[in-house]
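>>> sequence? don't have it. structure:
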């Protein structure tokens, strides 16, 4: 199938994360079409906007924006009409709904969602904790962690841990190695949610082979042997079942999807823990 391309301009007075996520989520629904992204963060002055407009004029396409300054919005809309580039203020429909429901007008504050509040510092604390307790470095008191991820090598424990930390959860992860016994504290904890990450042996072998290739290491080992990996996965399933730890198959899941499933499990776990 031949693939077509279009220019997607994302203009933000903040970091641009909202626009990037919205643009990619929408574009992903169209097969055979790819967006050439042009991201312009922290656009807060007329001079900055004029530079953006010159880029749009050079490569017309769709323009999504999250600006709150009405003068900048008017200028961008005018320039895009001249180039035939459709525009959409991504936050406008949400603001309209909130204004109607709350009966109040919003205050134009660029980047207001990134204020240095308690939630922000909670995420920083969680990130520091997670980085310090990666790949088997469990805290002395395991209940310092909100979540502990366990699984054989190459089941995305580290990137999932970092994603969860960015959502404010202190996350440790522990590799399951056939000859390595579990720390007694891990099996005994009740406060921390322990989740087993599993994947198909084929998927794990593929990732491990790529890993060894990047390291220019010998791939003639049990580490990438299909039968040995299948035994590892089976053993990890049995271990999680024994301890009644929930498992998530990450074979066809993105990091975001895995993290979303873990967040659901964590909410249920916290309710049960508080109830007891």
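Happy to help now that I have it. Please read all numbers here as calculations on a predicted model, not as lab measurements. Residues are numbered from 1 along each chain as shown.
>>> use CA for all of it now, contacts and neighbours both
Fine.
>>> tell me the strands in the stretch 101-250 of the chain, going along the chain?
For the stretch 101-250 of the chain, the strands defined by DSSP state E, counting those that start in this stretch cover 147-151, 171-175, 193-198, 247-249.
>>> elements contacting the last one?
Under the contact definition 3 or more C-alpha pairs under 8 Å, 6 or more residues apart in numbering; DSSP states H and E, strand 247-249 sits against strand 193-198.
>>> for the strand it packs on, which positions count as buried?
The neighbour-count check on strand 193-198 (16 or more other C-alpha atoms under 10 Å) flags 193-198 as buried.
>>> Between strand 147-151 and that strand, find me the angle.
Strand 193-198 and strand 147-151 are oriented at 20 degrees to each other (axes from the mean of the first three to the mean of the last three C-alpha atoms, to 10 degrees).
>>> ok, residues contacting strand 193-198?
With contacts defined as C-alpha atoms under 8 Å, 6 or more residues apart in numbering, strand 193-198 is touched by 146-152, 155-157, 233, 236-237, 240, 245-251, 262, 266, 269.
>>> go with 6 Å
147-151, 245-249 (C-alpha atoms under 6 Å, 6 or more residues apart in numbering).
>>> From the residues you listed, list the buried ones, please.
147-151, 245, 247-248.
>>> Now flag whichever of those is closest to residue 170.
residue 147 (6.4 Å; C-alpha to C-alpha).
>>> A further structure is provided below for comparison with the first:
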């Protein structure tokens, strides 16, 4: 009965899954010492040969997650020839899923890692959008993938957040007549800037609802049609000066507007 043994963990990705399974299994055997050696990114037959060379087959078990069918078969054959016990963690799962779904797997390595990377990029983009929302810090303009400009209540913030969930770092800048425009807006490439316009009658209704929710006086300039027309005219002139594309947000869903923004940015870049 073995008192000490080695577990060789091989993976064409980082190998965390195989390591966790191997460790959880080994811990079930009390009064036995073991050591795990992990070999990530095993993507060639030469790498397999290098790892297996010189293994003491009496005290080693190989656990692997390799989705490439040819490489997995090569590893399995070599283990058999060297009389090294082995466990292919992925294959039983893939076989069962294949039968259940009646379709073949992509056999693409590192899928979980890519999903994790995508998740953290999305979190970073959302944090970026919150940090630089509504012109809080104009320095974000130079770091952004997309810069949205428009008057108050033209859907800049919800559009920024939606785009952030698509992994875009977005800054939105309110355009207020009489207020200084951030100088960074003229330093960044115009290909990153998208102007948002909206029909004045729709805008006044949106602002009136906002005023009602906040419990403020509905007679303020914020909902004055004259002031709104002045704001929109000022915004339009500034957008022409910058030379950026403009999207009409009137009655547009955020999802629809986001798709337009992405299409424009991709075309321009």
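Received the coordinates, thanks. These numbers were taken from a predicted model, which means no experiment stands behind them.
>>> Superposed, what's their TM-score?
TM-score of the superposed chains, computed with TM-score structural alignment, normalised by the length of structure 2, equals 0.58; 171 aligned residues with a C-alpha RMSD of 2.7 Å.
>>> re the thing from before, want to try TSV for the strands of the stretch 101-250 of structure 1, with distance to residue 20 of structure 1 as columns?
Formatted as TSV, these follow (distance: least, C-alpha to C-alpha, whole Å):
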stretch	distance to residue 20 of structure 1
strand 147-151	28
strand 171-175	26
strand 193-198	28
strand 247-249	27
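>>> ok, how many other residues are close to residue 74 of structure 2?
The local packing of residue 74 of structure 2 (other C-alpha atoms under 10 Å) involves 15 other residues.
>>> who touches it in this structure?
Residue 74 of structure 2 touches nothing, counting by C-alpha under 6 Å, 6+ apart.
>>> could you measure it against residue 60 of structure 2, distance?
18 Å (C-alpha to C-alpha, to the nearest Å).
>>> And for residue 95 of structure 2?
In terms of C-alpha to C-alpha, residue 95 of structure 2 sits 26 Å off from residue 60 of structure 2.
>>> So which of those two has more stuff around it?
residue 60 (19 against 13).
>>> With adjacent residues omitted, what lies nearest to residue 26 of structure 2?
Distances taken as C-alpha to C-alpha, 6 or more residues apart in numbering place residue 34 nearest to residue 26 of structure 2, at 7.5 Å, with adjacent residues excluded.
>>> Whatever helix or strand the one you found lives in packs against which elements?
Take DSSP states H and E as the rule and residue 34 of structure 2 turns out to sit in strand 33-39. With contacts taken as 3 or more C-alpha pairs under 6 Å, 6 or more residues apart in numbering; DSSP states H and E, strand 33-39 of structure 2 sits against strand 4-11.
>>> Where in structure 1 does the strand it packs on fall?
Aligned by TM-score structural alignment, strand 4-11 of structure 2 falls on no residue of structure 1.
>>> buried sites along that strand?
For strand 4-11 of structure 2, by 16+ other C-alpha under 10 Å, it's 5-11.
>>> do stretch 215-232 of structure 1 as well
So, applying 16+ other C-alpha under 10 Å, buried residues of stretch 215-232 of structure 1: 223-225, 228-230, 232.
>>> Among those residues, which lie within helices?
Among the buried residues of stretch 215-232 of structure 1, the ones falling in helices (DSSP state H) are 228-230, 232.
>>> Reformat those as CSV; add distance to residue 187 of structure 1.
Listed next are those as CSV, based on distance: C-alpha to C-alpha, whole Å:
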residue, distance to residue 187 of structure 1
228, 25
229, 23
230, 24
232, 19
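>>> I'd like to know which of those residues is nearest to residue 49 of structure 1.
residue 229 (54.0 Å).
>>> Grab the nearest non-local neighbour of that closest one.
Nearest-residue entry for residue 229 of structure 1: residue 201, 5.7 Å, with adjacent residues in sequence omitted and distances by C-alpha to C-alpha, 6+ apart.
>>> ditto for residue 266 of structure 1
residue 193 (6.5 Å).
>>> Now distance to residue 107 of structure 1 too, for the buried residues of strand 193-198 of structure 1, in JSON lines please.
Below are the buried residues of strand 193-198 of structure 1 laid out as JSON lines (distance: C-alpha to C-alpha, whole Å):
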{"residue": "193", "distance to residue 107 of structure 1": "40"}
{"residue": "194", "distance to residue 107 of structure 1": "42"}
{"residue": "195", "distance to residue 107 of structure 1": "42"}
{"residue": "196", "distance to residue 107 of structure 1": "45"}
{"residue": "197", "distance to residue 107 of structure 1": "44"}
{"residue": "198", "distance to residue 107 of structure 1": "46"}
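>>> Can you report how many residues lie near residue 201 of structure 1?
Neighbours around residue 201 of structure 1, by other C-alpha under 10 Å: 21.
>>> Now which residue in structure 2 aligns to it?
So, by TM-score structural alignment, residue 201 of structure 1 is matched to residue 200.
>>> Tell me the spacing between its match and residue 207 of structure 2.
Distance from residue 200 of structure 2 to residue 207 of structure 2, counting by C-alpha to C-alpha: 10 Å.
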